[in-house]
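**Student:** Need coordinates for the below:
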Amino acid sequence: MAGKLSFSLVSPEREVFSGLVDQVDAPGVEGDFGVLPDHAPFMTALREGLVTVYVGAARTQYDVKGGFADVNGEGLTILAEQATEVVAA
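**Tutor:** Below is the predicted model:
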């Protein structure tokens, strides 16, 4: 079984998401990027866009309004200026 990525999405108001996931795609200022378990460390600023979280066959999206992403040995943390879950209509 493949490893999992520890992911946390935090806004100024609250922790929006925290858990083990398979993949996270995010809107970086220099282009969209994806993070899988054991990704190389990096830090980047985020632009407005969608963060997509994959857990098994499930996919959840969050609308973020800027912030920062930090990938390190512990996982991925996104500190967003604003973050809200996108609810399918």
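
**Student:** contacts, neighbours, all on C-alpha from now
**Tutor:** Noted.

**Student:** Sketch out the strands for this protein, chain order is fine.
**Tutor:** Along the chain, the stretches classed as strands by DSSP state E are 5-10, 15-21, 23-28, 31-35, 42-46, 49-55, 58-64, 67-72, 75-80, 83-85.

**Student:** Format those strands as JSON lines; extra columns: mean neighbour count.
**Tutor:** Formatted as JSON lines, the entries for the strands of the chain read as follows, by neighbours: other Cα atoms under 10 Å:
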{"stretch": "strand 5-10", "mean neighbour count": "20"}
{"stretch": "strand 15-21", "mean neighbour count": "15"}
{"stretch": "strand 23-28", "mean neighbour count": "20"}
{"stretch": "strand 31-35", "mean neighbour count": "14"}
{"stretch": "strand 42-46", "mean neighbour count": "16"}
{"stretch": "strand 49-55", "mean neighbour count": "19"}
{"stretch": "strand 58-64", "mean neighbour count": "16"}
{"stretch": "strand 67-72", "mean neighbour count": "18"}
{"stretch": "strand 75-80", "mean neighbour count": "22"}
{"stretch": "strand 83-85", "mean neighbour count": "19"}
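
**Student:** Alongside the first, I'd like the structure of this one:
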Amino acid sequence: MAGKLNFSLVSPERELFNGLVDQVDAPGSEGDFGVLAGHAPFMTALKEGPVRVYNGGAVVTYEVRGGFADVTPEGLTILAEHAVEAI
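**Tutor:** All right, here's what the predicted structure looks like:
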């Protein structure tokens, strides 16, 4: 079984999510990307679009507008200019 990814989604107003997940898909400025545990480190700007968080068969979607994604050996952090949970 694959390991879990430590993921944090933060907007200027508040932290929307912080925890262990299976996968995160995000809208990078140079193309959409997905991150699993053990992904190679990188940093990219984000464009407007959905961030999908997969965990145990469930999917939660957040709508983001701008910001940055930072993948490190410790996990993925998204610092969004604006983010809300999609309904």
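
**Student:** Enumerate every residue touching the closest residue to residue 76 of structure 1 other than its chain neighbours.
**Tutor:** Leaving out its chain neighbours, the residue that sits closest to residue 76 of structure 1 by Cα to Cα, 6 or more residues apart in numbering is residue 7, at 4.9 Å. When the contact criterion is Cα atoms under 8 Å, 6 or more residues apart in numbering, the partners of residue 7 of structure 1 are 17, 18, 19, 20, 21, 75, 76, 77.

**Student:** Report the separation between residue 7 of structure 1 and residue 24 of structure 1.
**Tutor:** Distance, residue 7 of structure 1 to residue 24 of structure 1, using Cα to Cα, to the nearest Å: 8 Å.

**Student:** Repeat that for residue 46 of structure 1.
**Tutor:** For residue 46 of structure 1 relative to residue 24 of structure 1 (Cα to Cα), the value is 13 Å.

**Student:** Surely residue 68 of structure 1 touches residue 43?
**Tutor:** Yes. Using Cα atoms under 8 Å, residue 68 of structure 1 is in contact with residue 43, at 7.3 Å.

**Student:** List the contacts of residue 37 of structure 1.
**Tutor:** Under the criterion of Cα under 8 Å, 6+ apart, the contact partners of residue 37 of structure 1 comprise 3, 4, 5, 22, 23, 75.

**Student:** and if we set it to 7 Å?
**Tutor:** Contacts of residue 37 of structure 1 were listed using Cα atoms under 7 Å, 6 or more residues apart in numbering, and they are 3, 4, 5.
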